[in-house]
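Student: here is a sequence with its predicted model. Questions after.
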Amino acid sequence: MCHNIVDGRYHTPCGHFVAMSTRTQDCLRANCLFSRRHAHQFGCKSQGCIKMMSLPVKNPIRVSPTKCSTCREQRR
């Protein structure tokens, strides 16, 4: 199934992930509604087609040694 890849910053002290950008990973399956190779062009009503994406994948492109802004604000 197709899924989104979320690039972001991972804060090691609090363990939170802050999204910065998102891109789609195409599974290239003919029965996936989100793929560019989907067999049915418009208004797919086929029971055999995948109509949901997989859960997004978090890709930490930055690792921060500080707490995220939400956790810093809660401390005050």
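Tutor: On my side now, so go ahead.

Student: please count neighbours and contacts with C-alpha atoms only from this point.
Tutor: Noted.

Student: just the strands in this protein please.
Tutor: Using DSSP state E, the strands of the chain run over 3-11, 16-25, 57-64.

Student: for comparison:
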Amino acid sequence: VVDGRYHPECGHFYAMATHKQDCLQNNCLFSTRHASSCRSATCNRLMAAPAHNPIRISPTICAECSLRSRE
């Protein structure tokens, strides 16, 4: 999960911190519930894209878009 600042005016999201969240699924290689001795080809081997969690919402456009609009 990625915590960050969201700018709804331009739609950009800037990461501020990250943390792991266990899916707790037996068939996921990244889960603490997955058996270390498991060699099954059917287990999930890819992680999903990290979820964006806007902990701050800025009512203005981001700095990058602001610079682009001045050019």
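Tutor: Everything's here; your move. What you see is a predicted model, and the numbers here were worked out from it, not measured in a lab.

Student: care to give me the TM-score?
Tutor: TM-score of the superposed chains, computed with TM-score structural alignment, normalised by the length of the second structure, equals 0.83; 70 aligned residues with a C-alpha RMSD of 1.6 Å.

Student: coming back round to it: quick check: which of the strands of the first structure is buried the most?
Tutor: Greatest average neighbour count among the strands of the first structure goes to strand 3-11 (a mean of 19), per mean count of other C-alpha atoms under 10 Å.

Student: what angle separates that one from strand 57-64?
Tutor: Going by axes from the mean of the first three to the mean of the last three C-alpha atoms, to 10 degrees, strand 3-11 of the first structure is angled at 20 degrees with respect to strand 57-64.

Student: same for strand 3-11 of the first structure, what does it pack against?
Tutor: With contacts defined as 3 or more C-alpha pairs under 8 Å, 6 or more residues apart in numbering; DSSP states H and E, strand 3-11 of the first structure has these neighbours: strand 16-25, strand 57-64.

Student: what about the most centrally placed residue in the second structure, distance to residue 36 of the second structure?
Tutor: Centroid-nearest residue in the second structure: residue 50, 2.5 Å away (criterion: C-alpha atoms, centre = their mean). From residue 50 of the second structure across to residue 36 of the second structure, the span is 24 Å (C-alpha to C-alpha, to the nearest Å).

Student: understood, closing this out.
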